[in-house]
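> Could you work out the structure for the sequence below:
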Amino acid sequence: MIVVFDAQCLLCNGWVKFLLRHDQRGVFRFAAIQSRTGQALLQQAGLQVEGLQTLLLVDGPTRWQHTAAILRILHHLGWPWRAAWLGWLVPAVLRDALYRWVARHRYRVFGRTETCMVPPSDVAARFLD
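Predicted coordinates for the structure are as follows:
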């Protein structure tokens, strides 16, 4: 599975660091939206980098965005993160509205870096490009 994320967003970088810490089985690989691979995956999903307000999870031909991507990712981390599946009880229209609000304000609230995240050497192979 590939997590496509904004490598200049500090919230997104924190999410990737969280995943690296808790993905004990090494299920996830990562592609920054600023990379060639990330841009190709976004294009295949019909998304554009400019104004992007979603996380993208790619599993073969299947793609998930917004809270569906987060809930699927947490499920694959196992317990206790799998309990987040209770989030499916909240209608997607409400979950995704909150997600999009946070995504729109992520730079202002969490900050932004002008340089992309450089992965630690012990996990660098899990980053595409």
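> From here on, just use CA atoms for contacts and neighbour counts.
Will do.
> number of nearby residues for E50?
7 (other CA atoms under 10 Å).
> what residue is smack in the middle of the chain?
L55 (4.1 Å; CA atoms, centre = their mean).
> quick one: it and A68 touch, right?
No - look at L55 against A68 with CA atoms under 8 Å: they stay out of range, at 9.5 Å.
> And stretch 54-69, how far out from the chain middle?
8 Å (CA atoms, centre = their mean, to the nearest Å).
> Just give me the neighbour total for Q53.
The local packing of Q53 (other CA under 10 Å) involves 20 other residues.
> Same check on A7?
23.
> so who does it touch?
Residues in contact with A7 (CA atoms under 8 Å, 6 or more residues apart in numbering) are 13, 32-34, 115-117.
> I have a second one here; can you model it like the first so I can compare?
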Amino acid sequence: MEENWQHKNIVFFDGDCGVCNFWVQWILERDKKDQFLFASLQSEFGQKFLSERGLDTKVFNTMYLWKPEQYYLEKSSAVLEIANLLGGVYKLSAIGKIIPKFLSDKLYDTVSANRMKLANQKCYLPTPHQRKKFIQV
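Presented below is the predicted three-dimensional model:
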């Protein structure tokens, strides 16, 4: 694991979800600034993150973005901030912030509730460089 994870943006995701794994792969391929690490919510690290914040440790239907010692975002706010941090054309997603959060989170929840039906369950194997971005403990 990267020694300096406290200075990275950490994406927490449902490790058993094909849609979530698709988005992790999508971020990995676009993370040209090497600013993201990843942890499944089911991992020891993910469970600690959830429990320290009083979040449900058994429900994994939300993606979180955490900047250690600074903030954490969830649902649509996390997605929009990830796009913003990726930069370039993805910064255009900031226009999504004009949509009221309760509406964008409602859309997020609808996709989340149907994600297993949407998932294409192909296995994805990260490259050795990409594997270093996954926090195991």
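> Could I get the TM-score for this pair?
Once the chains are overlaid, their TM-score stands at 0.90 when taken by TM-score structural alignment, normalised by the length of the first structure; 127 aligned residues with a CA RMSD of 1.8 Å.
> circling back to that earlier point, list the residues that contact the residue nearest to the centre of the first structure.
Applying CA under 8 Å, 6+ apart, we find L55 of the first structure in contact with 3-6, 65-66, 69-70.
> 7 Å instead?
By CA atoms under 7 Å, 6 or more residues apart in numbering, L55 of the first structure lies in contact with 4-5, 65-66, 69.
> Next, format these as TSV and append secondary structure and neighbour count.
Shown next, in TSV, are the contacts of L55 of the first structure (DSSP: H, G, I helix; E, B strand; the rest coil; neighbours: other CA atoms under 10 Å):
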residue	secondary structure	neighbour count
V4	strand	27
F5	strand	23
Q65	strand	18
H66	helix	20
A69	helix	18
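> out of those residues, who's nearest A84 of the first structure?
Nearest to A84 of the first structure among the contacts of L55 of the first structure: A69, at 11.9 Å, using CA to CA.
> To which residue of the second structure is the closest one aligned?
Mapped onto the second structure by TM-score structural alignment, A69 of the first structure lines up with A78.
> Give me the secondary structure label for the closest residue to its match other than its chain neighbours.
In this structure, A78 of the second structure finds its nearest non-sequential neighbour in L65, 5.3 Å apart by CA to CA, 6 or more residues apart in numbering. For L65 of the second structure, the assignment made with DSSP: H, G, I helix; E, B strand; the rest coil gives strand.
> Contacts only, for L65 of the second structure.
L65 of the second structure sits next to 9-12, 72-74, 78 when contact means CA under 7 Å, 6+ apart.
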